[in-house]
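K.L.:
this one's sequence-less:
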């Protein structure tokens, strides 16, 4: 029905509404809605012809205390509803509201996307006709209890939806509950928001320090393959920087704005690793989080997942990973439903996968799925020309962290480092430089400050034969040895205390305990 709206300004008096109603009733005009406030009245009536409107307008203006009668486009409550709808439509979070009869009254576009329904399909329907499983919004309605930031995986007649929700009852001026409203945020949006706020610095290829031709070749290859979505298998000894390369490949790819999710396959027990990778359903095992939990493959959807130490995967997890690589689908623990994921996989290992395949320890079909783009990072001993650049960078970082002022290495110290084989690669180099900086108050690092891991093992085995000896005796002998070497190097007990992080009194007490003195040493 076509309608028109009137705004009537007036001087308020008793009986004014009755007079207006009588004018309209005499011409059989129905009042569809009315809003009254001090000195102003709004009417919505059925549409009138121009002549009839002119007649009614004249009759209304003749009523005492009426000042003006004007046509307006909408009633105030209609304008408020339009403004509210405009606000709700622009909000990125889903808004779902129900009245006291559990009927859905508001359902914005974000809620449509999260719950896979159009508003015209749900408005005016009971919420239980849409949601198969229980939802907290009904508790807010019937018990009057608000809730905040609850994670839910709920079932609707269209499938399952995973979101974070907050809700509260709606009360009138008398405190009576007349409905409830919920705010929904899709779980993948929550994860991306958390990641954008908490993500660590993601390395780029420019952060990989090198001058050697071998590293230049590897970096150029990695940059080339980063642009596509092919699976990458990074090979190299422990400490060569495999995760650094994985992060750099991600940042060079088209997925750089999405999540990079690393996980060490050797660091977690098999059952825990499976739940971390694939997630689980509510009640799938004892201690499972209510509502279930998404795994890393869901978390990193549209991004990159880095599987370090891939050679440590059990046979069952190898089979599940193969399924992801083949079909792009995962299945949570305790679920029969498959979830499609779009994740680029970068794997890494220091183990000989080919030998593991021969021993039936690693699936050959998984190997070929992972080894699409193989990248081999050379060990530090094969690119020793990179040592000075790496050492310079490490000195800056360690000086800053330890609040030292060690400026450089002497030429003999550098020669000593260049002759070492670096079985632990960059990780070992970092330890050796930090150890040397710790032993120097300021100035330069000399050869006596360079304590290489291989030398330490030899010293420890010669100084500390532990056969048939108590731990207390072994520790005491090691402490005595460290003190003696520190006194030889630094000369005074006060300097020894600074290096070893002990008080001057603590050093003197230990020297008396082991009958050490600066002169004897």
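P.N.:
Arrived safely. Predicted model only: the values in this text are computed from it and were never measured.
K.L.:
contacts and neighbour counts: CA atoms only from here.
P.N.:
Fine.
K.L.:
Residue 396: how many residues sit nearby?
P.N.:
Look at residue 396: counted by other C-alpha atoms under 10 Å, it has 15 neighbours.
K.L.:
Likewise for residue 232?
P.N.:
Using other C-alpha under 10 Å, the number of residues around residue 232 comes to 24.
K.L.:
That one touches residue 374, doesn't it?
P.N.:
Yes. With contact defined as C-alpha atoms under 8 Å, residue 232 reaches residue 374; the gap is 6.0 Å.
K.L.:
Next up, the contacts around residue 423.
P.N.:
By C-alpha atoms under 8 Å, 6 or more residues apart in numbering, the contact list for residue 423 reads residue 381.
K.L.:
Confirm that it sits in a strand.
P.N.:
No. If the criterion is DSSP: H, G, I helix; E, B strand; the rest coil, then residue 423 is coil and not within a strand.
K.L.:
Structure two is appended below for comparative analysis:
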């Protein structure tokens, strides 16, 4: 924000000279949205006539965002928009006189192709931006297993130790990471979420650690700050850590040990104060055996661990989840739905939910979109009934196959259960349990 005092024409001439020296387009409007200052770059970018001073900005840009700043008095930095088929990155700042908004100054420049690509990557890479939105108290679920998870997460939040969150897809790993951040001493700092499976190795490296100018063809002028630097003073959440290439795992290990990074192509060591939370749905123990995940990194990451339950192990939470989704969908869809029948909830309890809470939300949304009445009934849930029947059939085939295999091995090994257990890769207790189950 700018605070100004009136000093006459000399000040206006000086201001005009200053903005003409800028490489960015600059335009200033007064409280009536009339243009008071504009430089050559702004005229060229926006296609404004030479005699633009004194005219309202809306004569050239009918829906100018500067009107919003005049109304709210709030600055806007780094906005991306298209004006006259030109993609611009724009800063808008209110001008204050004695605490009142008397105008707006805006500076902007065109986004070149490299910048466009970078911004798209950043948008896809950490859609949650640099801000956590969900508190631990926002996480729906009052089953015993969920209460234990939230209590443990709250304890973890009081420390600065690295956390590893285990959980299948759709169990809410990022929700817990955000909740831990917002319950910690770092809550006023940034929260940076990164999906390690979203980008190829070279792009993931440059996003995490940044690079210096001239490092490679297409590098942004002046270089680029990495996400570890952006997360300084806050938390970085590395999702799908099991997908991180071995070479970058080595670089991450250095960050954990030294608490510093070095940009690609740079020599300067940059200290970073970052709390690291990682998440995975992979079996990292097995990946260590396969030499696809570093054992030393695993132990540095797994200081505190939190294992999230599948939806199938917390069926008690389904009604609360369903109605929370229903409330959220009211803002997204216009629908008459107010309730779900007991028969539909019975289906929810029967289904195995491989996609967990995320899949439940999608199922609820589909039912709401297709429903004609205030209550969701079995006629709105035919697709789920088909899924359950298919799963039941596949499970039956799986059981029949396992019974046949055990029976065959028992014959081959002449009833030697120790040898059968070894060939199945299970212990004798597990084999005995399966034999009783299949009446063998």
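P.N.:
Looks like it arrived, so ask away. In this text the structure is predicted, and so the values were computed from the model without any measurement.
K.L.:
Kindly point out which residues are neighbours of both of residue 232 and residue 374 of structure 1.
P.N.:
With C-alpha under 8 Å, 6+ apart, residue 232 of structure 1 and residue 374 have no common neighbours.
K.L.:
Show me where the stretch 1-150 of structure 1 has its helices.
P.N.:
Under the criterion DSSP state H, counting those that start in this stretch, the stretch 1-150 of structure 1 contains helices at 16-26, 50-61, 76-90, 109-115, 119-122, 136-143.
K.L.:
Can I get those in a markdown table including mean neighbour count?
P.N.:
A markdown table is the format used below for those (neighbours: other C-alpha atoms under 10 Å):
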| stretch | mean neighbour count |
| --- | --- |
| helix 16-26 | 14 |
| helix 50-61 | 13 |
| helix 76-90 | 13 |
| helix 109-115 | 20 |
| helix 119-122 | 14 |
| helix 136-143 | 20 |
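K.L.:
Those: which one's closest to residue 249 of structure 1?
P.N.:
Evaluated over those, closeness to residue 249 of structure 1 peaks at helix 109-115, with 31.8 Å, by C-alpha to C-alpha.
K.L.:
okay, and that closest one goes to which residues in structure 2?
P.N.:
Aligned by TM-score structural alignment, helix 109-115 of structure 1 falls on no residue of structure 2.
K.L.:
How many residues are close by residue 299 of structure 2?
P.N.:
Residue 299 of structure 2, neighbours per other C-alpha under 10 Å, totals 11.
K.L.:
In structure 1, what residue corresponds to it?
P.N.:
In structure 1, residue 299 of structure 2 lands on residue 368 (TM-score structural alignment).
K.L.:
Buried residues of the helix or strand where its match lies, list them for me.
P.N.:
Taking DSSP states H and E as the criterion, residue 368 of structure 1 maps to helix 364-370. Residues 366, 367, 369, 370 are the ones in helix 364-370 of structure 1 that count as buried (16 or more other C-alpha atoms under 10 Å).
K.L.:
Following the chain onward from that helix, which element is next?
P.N.:
Next element after helix 364-370 of structure 1 (DSSP H and E): strand 373-376.
K.L.:
all helices of the stretch 1-150 of structure 2, in order?
P.N.:
9-20, 40-46, 66-72, 113-125, 144-157.
K.L.:
and the last one, which stretch of structure 1?
P.N.:
What it means is helix 144-157 of structure 2. Helix 144-157 of structure 2 maps onto residues 213-226 of structure 1, going by TM-score structural alignment.
K.L.:
which parts of the matching stretch are buried?
P.N.:
Neighbour-count burial for stretch 213-226 of structure 1, with 16+ other C-alpha under 10 Å as criterion, is recorded at 215, 218, 219, 222, 223, 225, 226.
K.L.:
residues in contact with that stretch?
P.N.:
With contacts defined as C-alpha under 8 Å, 6+ apart, stretch 213-226 of structure 1 is touched by 205, 210, 245, 249-250, 252-253, 373, 375-378, 383.
K.L.:
center of structure 1, which residue is that?
P.N.:
residue 195 (3.0 Å; C-alpha atoms, centre = their mean).
K.L.:
is it fair to say residue 335 of structure 1 lies in a strand?
P.N.:
No. Assessed with three-state DSSP, residue 335 of structure 1 is coil; it does not lie in a strand.
K.L.:
Who are the contact partners of the counterpart of residue 311 of structure 1 in structure 2?
P.N.:
For residue 311 of structure 1, the aligned position in structure 2 is occupied by residue 242, per TM-score structural alignment. Counting by C-alpha under 8 Å, 6+ apart, residue 242 of structure 2 makes contact with 280, 281, 282, 284, 293.
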